[in-house]
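Undergrad: quick one: sequence plus predicted model below, questions after.
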Amino acid sequence: MSRNVYVIGVGMIPFVKPGASAPYPEMASTALRTALADAGVDYARIEQAFVGYVYGDSTAGQRALYEVGMTGIPVVNVNNNCSTGSSALFLANQMVRSGAAECTLALGFEQMNPGALGSMFGDRPSPFDRFDQVTEELVGNAEVPLALRYFGGAGQAHMQEFGTRLETFAKIRAKASRHAAHNPMALFRNVVSAEDVMNSPMVWPGVMTRLMACPPTCGAGAAILCSEEFLKKHGLKGEVCIKAQAMVTDTPKTFAAHDMREVVGFSMARTAAQKVYEAAGVGPEDIQVVELHDCFAQNELLTYESLGLCPVGGAERFVEDGDNTYGGRFVTNPSGGLLSKGHPLGATGLAQCTELVQQLRGQAGARQVEGARLALQHNLGLGGACVVTLYEKI
């Protein structure tokens, strides 16, 4: 059984720096109440909840939800690294699409600490041990934080094969800042130029500057999903549906290819996108707006290619031609993306969902992409999982 699934409510809170946020139950419950009000649905009508976070104790999802209601529904806690929010959305979508539920909730939050990401459990094998081994073989640079080594190494591989310039990544970061300037939810709303990005401290000489990396962030986001039957029964508006969605995890190629681009999920993203295009009967050329996982400017450039927005090796020309912004072929990350909006790990996928639903409804204000009817979301977590979602305006 497969049914249409509608996103009837979305909500998020402004993203802030670590130490400046409310406690996670307050952040999460505020985002949830916003989504419920947006949907016009009482919490008592939610049948199942999927709650994502990375840095938190077990059942923190229940702790967050109980601020809004204690209705006895199933609550599933989700942790899939940076793709956690979209993994919760994937499960909520599956439940409605399969007929197992009529109305579900995906909620994501993160209360982060300052500084680079790190492991919380040093007394057991790391889920990244094989990633670290391949990364050490390919790029070394043990003094650079691991996330920077992963994505900087992937960008370096693209530079070495195609002659991509460091300035191209700087232009991507500058574009993110111009978009975020119109987003009241973004952490960084100041506009920076490509020159500013190039002149920021070099964290890996010749490969990455500090402004090419997203900041640790606190925040929350939520989405309410339902069936067509639920819409009709309760007299609700179904303006946006999930036309297709796919989650893909690693294959042997992640390590066997000995390519940092594969280590950071290039083929996961490409496979997920291809599954979505095939299921929806569309191609990338049919899409108007994209929210993609720009944890580093390097990954945004790689993702242009993995999603089929441009040919492999064509990303620098894509940026130079302005095809990644307003007036070009695709508006990528109108929210400002992770680079400027921020990246609270568990909330990121649901913040992307919020942005795209608002774009398709025509509610994005100064960020509005005119004529948007199909919107693509890409959310990546190393370790690994990639979720690609296609939304359609009804």
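TA: Cool, got the structure. Just so it is clear, the model here is predicted, and its values are computed rather than measured. Residues are numbered from 1 along each chain as shown.
Undergrad: hey, let's count contacts and neighbours off CA atoms from now on
TA: Fine.
Undergrad: got the contact list for Pro215?
TA: Residues in contact with Pro215, defined by Cα atoms under 8 Å, 6 or more residues apart in numbering, are Leu338, Leu339, Gly342, His343.
Undergrad: tell me which of those residues is nearest to Leu356?
TA: Nearest to Leu356 out of the contacts of Pro215 is Leu338 (Cα to Cα; 14.4 Å).
Undergrad: the closest one touches Ala297, doesn't it?
TA: No: the criterion here is Cα atoms under 8 Å, and Leu338 misses it with Ala297 at 9.4 Å.
Undergrad: so after the helix or strand containing Arg130, what's the next helix or strand?
TA: Per DSSP states H and E, Arg130 falls inside helix 129-138. The helix or strand immediately downstream of helix 129-138 is helix 146-162, counting by DSSP H and E.
Undergrad: tell me which residues of that next one are tucked away?
TA: 146-159 (16 or more other Cα atoms under 10 Å).
Undergrad: contacts only, for Ala90.
TA: No Ala there; residue 90 is Phe. Residues in contact with Phe90 (Cα under 8 Å, 6+ apart) are Gln245, Ala246, Met247, Val387.
Undergrad: from these, which is closest to Gln111?
TA: Nearest member of the contacts of Phe90 to Gln111, counting by Cα to Cα, is Val387, at 22.3 Å.
Undergrad: what distance do you get for that closest one to Met185?
TA: For Val387, the distance to Met185 equals 23 Å [Cα to Cα, to the nearest Å].
Undergrad: and here is the other one:
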Amino acid sequence: MRRNVYVAGVGMIPFTKPGKSEAYNVMGARAAALALQDAGVPYDAVQQAYVSYVYGDSTAGQAAIYGVGLTGIPVFNLNNNCSSGSSALYLARQAVESGVAECAIALGFEQMVPGALKGAYDDRPSPMARFAETMDQLQGTLPTAPRAAQFFGGAGRDYIKQYGIRPDTFGRISVKARQHAARNPLAVFRDTVTLEEVMASPAVFDPLTRLQCCPPTCGAAATIVCSEEFARKHGIARKVRIAAQSMTTDTPSTFDSGDMRRVVGYDMTAAAAKQVYEAAGVGPEDLDVVELHDCFTANELITYEGLGLTPEGTAEKFILDGDNTYGGKVVTNPSGGLLSKGHPLGATGLAQCYELTHQLRGTADQRQVEGARLALQHNLGLGGACVVTLYERV
């Protein structure tokens, strides 16, 4: 039988621009220590560790987690591109749910460099080769533009082509993200911006401007998960439960649909969300708050529909009506999201967990969504993997 899994503790350090952070191992150890402190348990009570990062050498996870203790437990290193953090959480949750462990930690960190994302090797096939070939067939490749922006900008173009929305609708998402981040002391960009400023910022790849693209970021976050028995034994308040979780990968539609939205994971998102809703017996209309993968504004817009927050073809109305923010149907990315909080790849999924845990505890300060009871997390990595997690206030 599957067991209940609770979020016992969360920890996160302020995200920063590249060149202004501590070393990855120091950041990781700090986030892990904060999560342990939040849970009120010593590191020697943790039985397994799952550590996520994208840009780092083998066993960098050990180098970080050793900063809080040397207890000989299994340490697993994970790289699932931008969904690495929630992949670590998925495995930690699975270990506790199955009875393999009573308490596990998921830790994510990234020490990034300025500029667009790049592969580490040029002497072997790229994991993204099939995706790049598909994109090139559908829209061509622009050598002067960042590849990630071409993927997600292309998804935005295909959405505009089908539904005829205004390009500045995407820009409104950045305005909302900055308004939310202004309330988050851990976010990189806390200054608000106007729609005019967003649209006037330098073009990156139509319809995306610079202020519609997430920045390279350094940071770390961690989550402690445990069983009900462990929580009782250690006096841990069982306030937040992982109600359902799903991980999906690509299907033929990613490459065969002729639609850039599907190349960047729309179908993975829709499938994972459907699995979670069915497992928990809820629907998107029951959600109070969502942290979703807004690496680019175009991805936030199509993800509204992929998660079922609004019917297909209605995302523009959803945005214009303010249904994606406080006072609307569901508050999306109260943390500021990847666009404004920042996107240290290995830490992102766990930073989302940090935010939603505080929302359900009622401890999100100025960002608090009143009466939050159900929270959904969406974390996407091209290449590819998508993890959707539903949290419930107990």
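TA: Yes, it's here. Bear in mind the structure is a predicted one, so any value in this text is a computation, not a measurement.
Undergrad: closest one to Val68 of structure 1 out of the buried residues of helix 146-162 of structure 1, please.
TA: Distance to Val68 of structure 1 across those (Cα to Cα) is lowest for Ala147, with 35.3 Å.
Undergrad: just give the nearest non-adjacent residue to the closest one, would you?
TA: Leu117 (7.5 Å; Cα to Cα, 6 or more residues apart in numbering).
Undergrad: can you tell me the SS state at that neighbour?
TA: Assigned by DSSP: H, G, I helix; E, B strand; the rest coil, the conformation of Leu117 of structure 1 is coil.
Undergrad: what's the neighbour count on it?
TA: By other Cα atoms under 10 Å, the residues close to Leu117 of structure 1 number 12.
Undergrad: trace it over to structure 2, please.
TA: Aligned counterpart of Leu117 of structure 1 in structure 2: Leu117 (TM-score structural alignment).
Undergrad: pretty sure its match is in contact with Ala148, am I right?
TA: Yes: look at Leu117 of structure 2 against Ala148 with Cα under 8 Å: they come within range, at 7.5 Å.
Undergrad: just send the buried residues of helix 146-162 of structure 1 back as JSON lines, with distance to Thr168 of structure 1 too.
TA: Below are these laid out as JSON lines (distance: Cα to Cα, whole Å):
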{"residue": "Leu146", "distance to Thr168 of structure 1": "23"}
{"residue": "Ala147", "distance to Thr168 of structure 1": "20"}
{"residue": "Leu148", "distance to Thr168 of structure 1": "17"}
{"residue": "Arg149", "distance to Thr168 of structure 1": "19"}
{"residue": "Tyr150", "distance to Thr168 of structure 1": "19"}
{"residue": "Phe151", "distance to Thr168 of structure 1": "15"}
{"residue": "Gly152", "distance to Thr168 of structure 1": "14"}
{"residue": "Gly153", "distance to Thr168 of structure 1": "16"}
{"residue": "Ala154", "distance to Thr168 of structure 1": "14"}
{"residue": "Gly155", "distance to Thr168 of structure 1": "11"}
{"residue": "Gln156", "distance to Thr168 of structure 1": "12"}
{"residue": "Ala157", "distance to Thr168 of structure 1": "14"}
{"residue": "His158", "distance to Thr168 of structure 1": "12"}
{"residue": "Met159", "distance to Thr168 of structure 1": "10"}
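Undergrad: how far away is the residue of structure 1 most remote from its centre from Cys103 of structure 1?
TA: No residue in structure 1 sits farther from the centre than Lys233, which is 32.1 Å out by Cα atoms, centre = their mean. To Cys103 of structure 1, Lys233 of structure 1 is 12 Å away according to Cα to Cα.
Undergrad: how about Ser83 of structure 1?
TA: Counting by Cα to Cα - Ser83 of structure 1 and Cys103 of structure 1 are separated by 22 Å.
Undergrad: more neighbours: the two, which one.
TA: More neighbours surround Ser83 than the other of Ser83 of structure 1 and Cys103, with 32 against 28 (other Cα under 10 Å).
Undergrad: ok, now how distant is the more buried one from Ile172 of structure 1?
TA: Counting by Cα to Cα, the separation of Ser83 of structure 1 from Ile172 of structure 1 is 21 Å.
Undergrad: and for Val369 of structure 1?
TA: Where Ile172 of structure 1 is concerned, Val369 of structure 1 sits at a distance of 18 Å (Cα to Cα).
Undergrad: sorry, back to before: same drill for Val387 and Met185 of structure 1, tell me which one is more crowded.
TA: Shown here are Val387 of structure 1 and Met185; by other Cα under 10 Å, Val387 has more neighbours (27 against 20).
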